[in-house]
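Visitor: Pasted the sequence and its predicted model underneath.
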Amino acid sequence: MKVLMVEDEPRFASSIVMGLRAEGFVVVHVDNGVDGLWEATEHQFDVVILDIMLPRLNGYEVLRRMRAREVWTPVLMLTAKDGDYDQTDAFDLGADDYLSKPVAFIVLLARLRALLRRGAPQRPVVLSAGTLTLDPARRVVERDGAPIELTPREYGVLEYLMRRKDVVVTKQEMLQHVWDAHYSGPDNVVEVYVGYVRRKIDTPFGTNTIQTVRGAGYRLDSGEYRSGS
């Protein structure tokens, strides 16, 4: 099995590379995001170990560009325990698995083997609601072909609603699936982000895709059940 490791901490990388080679893996190691992206897109690997905080190009951007080029190799992301990005953000941005440093080699090995058994994911289906589309593979949102720029959290809110279009979802459900199951802050953060998303996907286009259901939550209207349609 061939592994690409993109990691800029020399001692950590050396120990992991030595351990993997001792387990029979073929390992290619690079120490920056630009070289990591080149290796991941120009050569075939069974799995990629990708640090987030990398020089030249961060891990999230490496992953985004990999998927944009339709490279579906499973990716295990690594980050410092006190880093700027949390687990939710990693999965929101397309990681297949996630580990915080420091990590025991035996745990990392088990996660890698699990990803290898699972294999490369299939290209996600493009989600749509009327003229609004969301491509999970490229993380691209468009309305009538016009691109819409969203932050990672706004994207997470919209994707969750689009996967459950025409169904009422509660604030608590959104907090658990878009933020974190252990989030303990105020639930009005959902209202704030729904407002942000509306101002980008609806307001400029004169549409009303995300509807508030008083006392219940929110519903993304696909337009498929309107009378006369």
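Guide: Right, received. Where do you want to start?
Visitor: rest of the way, CA atoms for contacts and neighbours
Guide: Noted.
Visitor: How is A120 assigned, secondary-structure-wise?
Guide: Of the three states, A120 takes coil according to DSSP: H, G, I helix; E, B strand; the rest coil.
Visitor: I'd say it and W72 touch.
Guide: Yes: between A120 and W72 there is a contact at 5.6 Å, judged by CA atoms under 8 Å.
Visitor: which one of those two has more residues nearby?
Guide: Neighbour tally, A120 and W72, criterion other CA atoms under 10 Å: the higher count belongs to W72, 21 against 16.
Visitor: Distance-wise, check that one relative to T170.
Guide: As defined by CA to CA, to the nearest Å, W72 lies at a distance of 32 Å from T170.
Visitor: Also D202?
Guide: 20 Å.
Visitor: cool, R226 as well?
Guide: As for R226, its distance to T170 is 22 Å (criterion: CA to CA).
Visitor: ok, residues contacting stretch 195-205?
Guide: For stretch 195-205, contacts defined as CA atoms under 8 Å, 6 or more residues apart in numbering pick out 132, 143, 148-150, 154, 157-158, 207-210.
Visitor: Below is an additional structure, to be compared with the one above:
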Amino acid sequence: MKRILLIEDDEELAELTAAGLSDHGFDVEWTSNGHEGLNKARSVQPDAIIVDRMLPGLDGLGIIRALRNEEIQTPVLVLSGLSKVEDRVRGLRSGGDDYLTKPFALIELVARIEALLRRPADTRQTSLQVGALELDLIERTAKRNDREIDLLPREFRLLEYMMRRSEQLLTREMLLRDVWHYNFVPDTNLLNVHMGRLRHKVDRPGETPMIYNIRGAGFILRETAGRTAVAPMRALSH
């Protein structure tokens, strides 16, 4: 059972959140004070932390900065009523791994925590690069060489997932589970529609293709054209 440390001074919200997380199989420890929360983060060694931005004693960003200065890399999700872009950027640049604005749906909070817990320990990056393709995880921007790529939020998450796993075959099941958080494979062309839009944006006419469809298997993001990943080139389509 994964242990979650919840640092939230709104008692009613904390009780509802803790109960919901417990229903999804998490062991939740709750505190309402910033200083106490920081001490618990050090001592109980949670698998993930959910911290309110505004707290008595020590605010959420202060807690995160203190942990990162001590090289404690526990994944942290920031909860806040502040929803402006600059507020989200400040939360992430302070060392937070994710940022969720209030009010929020419990199912989304659970999905985000599950995603944080699936990440390898060495993925605390602010940017990703695969060949000419670059992704800024803070500003949420993408470009290929000097060309800006305008991505919708779901497209950004899909591309981030693929870039973290470049040269790997990504099945439909993996993509629907980890990007859409489905626990089953729905009978829908949802993935094909999004992937088609993403490929159109990433691979423009005249550019070397980077996203390939392995027919009947899944998709691959490749840094270099012409390399064989898991199937012969005749099985690839673009």
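Guide: Great, that's in hand. Being a predicted model, the structure only gives us computed values, none of them experimental.
Visitor: TM-score for this pair?
Guide: With the length set by TM-score structural alignment, normalised by the length of structure 1, the two chains reach a TM-score of 0.57; 191 aligned residues with a CA RMSD of 4.9 Å.
Visitor: before we move on, the earlier item: with neighbour numbers in mind, choose between R226 and T170 of structure 1.
Guide: Ranked by neighbour count (other CA under 10 Å), R226 of structure 1 and T170 place T170 first, with 15 against 8.
Visitor: is it true that that one touches Y218?
Guide: Yes: counting by CA under 8 Å, T170 of structure 1 sits close enough to Y218 to count as a contact (6.5 Å).
Visitor: Could you pull out the helices in structure 2 for me?
Guide: Secondary structure of structure 2, counting by DSSP state H: helices at 11-23, 34-43, 60-69, 85-93, 106-118, 153-163, 172-178, 190-202.
Visitor: If you count contacts, what does the third one end up packed against?
Guide: When you say that, I think you mean helix 60-69 of structure 2. Applying 3 or more CA pairs under 8 Å, 6 or more residues apart in numbering; DSSP states H and E, one finds that helix 60-69 of structure 2 contacts helix 34-43.
Visitor: Check which residues of the helix it packs on are buried.
Guide: 34-35, 37-38, 40-41 (16 or more other CA atoms under 10 Å).
Visitor: That one packs against which elements?
Guide: strand 3-7, helix 60-69.
Visitor: Give me the buried positions along the last one.
Guide: The one in question is helix 60-69 of structure 2. 60-65, 67.
Visitor: Just put those in CSV and tack on distance to E167 of structure 2.
Guide: As requested, the buried residues of helix 60-69 of structure 2 are arranged in CSV below (distance: CA to CA, whole Å):
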residue, distance to E167 of structure 2
G60, 38
L61, 36
G62, 38
I63, 37
I64, 34
R65, 34
L67, 34
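Visitor: Now flag whichever of these is closest to M163 of structure 2.
Guide: I64 (26.6 Å; CA to CA).
Visitor: give the contact list for the nearest residue to that closest one once chain neighbours are set aside.
Guide: Spatially, and ignoring its direct neighbours in sequence, I64 of structure 2 is nearest to G95 (6.0 Å; CA to CA, 6 or more residues apart in numbering). Applying CA under 8 Å, 6+ apart to G95 of structure 2 gives the contacts 64-65, 68.
Visitor: Relative to S127 of structure 2, how far out is the closest residue to T31 of structure 2 other than its chain neighbours?
Guide: Excluding the flanking residues, the one nearest T31 of structure 2 by CA to CA, 6+ apart is I7, at 5.1 Å. I7 of structure 2 is 28 Å from S127 of structure 2, where distance means CA to CA.
Visitor: Between the two, which has more neighbouring residues?
Guide: Comparing I7 of structure 2 with S127 by other CA under 10 Å, the one with more neighbours is I7, at 30 against 16.
Visitor: so what's the more buried one up against?
Guide: 30-34, 37, 49-52 are the contacts of I7 of structure 2 under CA under 8 Å, 6+ apart.
Visitor: ok, now Q129 of structure 2?
Guide: Contacts of Q129 of structure 2 by CA under 8 Å, 6+ apart are 135, 163.
Visitor: 10 Å instead, please
Guide: Counting by CA atoms under 10 Å, 6 or more residues apart in numbering, Q129 of structure 2 touches 135-136, 142-144, 160, 163-164, 166, 223.
Visitor: Pull up the gap between it and L221 of structure 2, please.
Guide: The value you get for Q129 of structure 2 to L221 of structure 2, if CA to CA is used, is 12 Å.
Visitor: For the two, list the residues in contact with both.
Guide: Common neighbours of Q129 of structure 2 and L221 (CA under 10 Å, 6+ apart) are 163-164, 166.
Visitor: Narrow those to those that are buried.
Guide: Counted by 16+ other CA under 10 Å, the shared contacts of Q129 and L221 of structure 2 give 163, 166 as buried.
Visitor: Among the shared contacts of Q129 and L221 of structure 2, which one lies nearest to L100 of structure 2?
Guide: R164 (22.2 Å).
Visitor: In this model L133 seems to touch the closest one, though I could be wrong.
Guide: No: the pair R164 of structure 2 and L133 fails to qualify as a contact (CA atoms under 10 Å) at a distance of 12.0 Å.
Visitor: got the helices and strands packed on helix 34-43 of structure 2 as JSON lines, with distance to L21 of structure 2 columns?
Guide: Listed next are the helices and strands packed on helix 34-43 of structure 2 as JSON lines, based on distance: least, CA to CA, whole Å:
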{"stretch": "strand 3-7", "distance to L21 of structure 2": "9"}
{"stretch": "helix 60-69", "distance to L21 of structure 2": "20"}
